[in-house]
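Chemist: My questions concern the predicted model and sequence given below.
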Amino acid sequence: MDLKKNSVTDIYLINNGDKTIKLLPYFETPIEFQNRSLEPMLQCFPKFIILKPKEQKIVKLEFKRNEKLEFKKNEDYKSYIIFKELPTDSKSIQNEDTIILNEIGVGIIGQNSK
């Protein structure tokens, strides 16, 4: 991402499985980037995602520049958008079946070059 301007980026999510999945997107920053985090300037829409089997959805990732912050030149700023799968069947949880939920992170790197 270019840190000099506000932007919106599309993220394409595809459910290639045979079951409906629910996803909760959130942001996280690696420890080594805590002083160069993008989290406060990022938003994701929608805030909650339901993907039916073989369905594709577009998630909007918005970067809104904070004019009060001054970005250092030639330094990278980084955060992750994490998509966490949520349980879809409360009966399975109550019956204590083994449930494996997925979580995937996509790195977001902002640069302030020149």
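Modeler: Thanks, I have it.

Chemist: Only C-alpha atoms from now on, for both contacts and neighbour counts.
Modeler: Noted.

Chemist: mind listing what's buried in the helix or strand harbouring residue 60?
Modeler: Using DSSP states H and E, residue 60 maps to strand 56-63. Buried positions in strand 56-63, judged by neighbour count with 16 or more other CA atoms under 10 Å: 59, 60, 61, 62, 63.

Chemist: List the contacts of residue 85.
Modeler: Counting by CA atoms under 8 Å, 6 or more residues apart in numbering, residue 85 touches 21, 22, 23, 24, 101, 102, 103.

Chemist: Can you tell me which of those are buried?
Modeler: 21, 22, 23.

Chemist: circling back: export the buried residues of strand 56-63 to CSV and append columns for distance to residue 31.
Modeler: Shown next, in CSV, are those (distance: CA to CA, whole Å):
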residue, distance to residue 31
59, 26
60, 25
61, 22
62, 22
63, 21
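
Chemist: also this one, for the comparison:
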Amino acid sequence: MKKIYLFFMMLFASALAYGTNFSVAPTRFVLRIDKVATNEVYVSNNTQKPLRIETHIESDAEFGSGYNLNSNIAVFPKVIGIKPGGKQVVRFRVKPGKNMEDGEYKSYIVFKEIPPEIKTMGEKKKSGDSTTNITIVTELGISIYGSIGEEILKGRVENFKGNFRGKNLEINFDTISEGNTSFKYKYVVEDERGNILNEGKAGISPRNGKKHIRLGISELIKFKGNSVKIKILDQYDNMLHEEKVKI
């Protein structure tokens, strides 16, 4: 018998996505780590079978792998069992390290389902035949941002382009981060009278460096033929870029 484990990778996406064997909430923590802090995560079993889930810590290379909290985070328990339809609390503690530079750090806590043992009994096969068992394994990651000392948010938006293609308004821009904290971008689309037509999250920059951000907005088809104003804001609602685009 051939055993194949198909890993259903859902890392770093919304942990409340439909169709996963378990869900995790909250999906993001933004913390001050000047002193030790303990937080709780709720893990829910979305199936009618028992689940076992293990955890580990990963850094984010796009954010800046050298600015991680891998050695600062302790998760307990590291392995949990959840009954069908049940919920389990997992706690994690974040403590500041020695000689940490001021600014923001980031890591992921990854929750990974431990696949059950698969057994096949009493099967008779012709020569050359094989049986394949596929197990769908859910793996989810939540973001942990930790800041210490003075946070410096400094940077700009470059090479902004807004185009209407097909049924979507496409927004592209480069983010330049020059401080010690990442930008958490928001977008706002307004009509010519200043009424908000659409708004939401636009992406996250590295702690320091350059990154291209691209997003599509599909809810504006009924405004096709009109001009709209696109605004890019930071997490404190400071205006970074504003441009009029015809859709």
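Modeler: The structure has been received and is ready for your questions. All figures in this text were calculated on a predicted structure; none of them were measured in a lab.

Chemist: Which members of the buried ones among the contacts of residue 85 of the first structure occur in strands, if any?
Modeler: Counted as lying in strands by DSSP state E, out of those, are 21, 22, 23.

Chemist: Run a quick neighbour tally on the alignment partner in the first structure of residue 58 of the second structure.
Modeler: Using TM-score structural alignment, the equivalent of residue 58 of the second structure in the first structure is residue 28. Residue 28 of the first structure has 16 neighbours, counted by other CA atoms under 10 Å.

Chemist: Is residue 28 of the first structure in contact with residue 81, as I believe?
Modeler: Yes - at 6.6 Å, residue 28 of the first structure counts as touching residue 81 under the criterion of CA atoms under 8 Å.

Chemist: Wasn't residue 120 of the second structure part of a helix?
Modeler: No - read with DSSP: H, G, I helix; E, B strand; the rest coil, residue 120 of the second structure is coil and lies in no helix.

Chemist: packing partners for the longest strand seen in the second structure?
Modeler: Assignment by DSSP E gives strand 132-148 as the longest strand of the second structure. For strand 132-148 of the second structure, the packing partners by 3 or more CA pairs under 8 Å, 6 or more residues apart in numbering; DSSP states H and E come out as strand 2-10, strand 22-25, strand 28-32, strand 103-113.

Chemist: which strands and helices sit next to the first one?
Modeler: Using 3+ CA pairs under 8 Å, 6+ apart as the contact test, the elements touching strand 2-10 of the second structure are strand 132-148.

Chemist: Show where the next helix or strand after the strand it packs on falls in the first structure, residue numbers please.
Modeler: Later in the chain than strand 132-148 of the second structure, the nearest helix or strand by DSSP H and E is strand 155-165. Aligned by TM-score structural alignment, strand 155-165 of the second structure falls on no residue of the first structure.

Chemist: and what of stretch 204-224 of the second structure?
Modeler: Going by TM-score structural alignment, stretch 204-224 of the second structure sits over no part of the first structure.

Chemist: Give me the aligned partner of residue 106 of the first structure over in the second structure.
Modeler: By TM-score structural alignment, residue 106 of the first structure lines up with residue 142.

Chemist: Help me confirm that that match comes into contact with residue 110.
Modeler: Yes - Residue 142 of the second structure lies in contact with residue 110 (CA under 8 Å); the separation is 6.5 Å.

Chemist: OK, contacts around residue 108 of the first structure?
Modeler: 1, 78, 79, 80, 81.

Chemist: Kindly recompute the last result at 10 Å.
Modeler: Listed by CA atoms under 10 Å, 6 or more residues apart in numbering, the contact partners of residue 108 of the first structure are 1, 27, 29, 37-39, 42, 61, 76-81.

Chemist: How about residue 79 of the first structure?
Modeler: Going by CA under 10 Å, 6+ apart, the list of residues near residue 79 of the first structure reads 27-31, 33-34, 36-40, 42, 105-110.

Chemist: go with 6 Å
Modeler: Going by CA atoms under 6 Å, 6 or more residues apart in numbering, residue 79 of the first structure touches 28, 29, 37, 38, 108.

Chemist: Now check the third one against the second structure: what is it aligned to?
Modeler: Alignment of residue 37 of the first structure against the second structure is given by TM-score structural alignment, with residue 68 as its counterpart.

Chemist: So residue 84 of the first structure sits against residue 106, correct?
Modeler: No - in this structure, residue 84 of the first structure is not within contact of residue 106 by CA atoms under 6 Å, at 11.6 Å.
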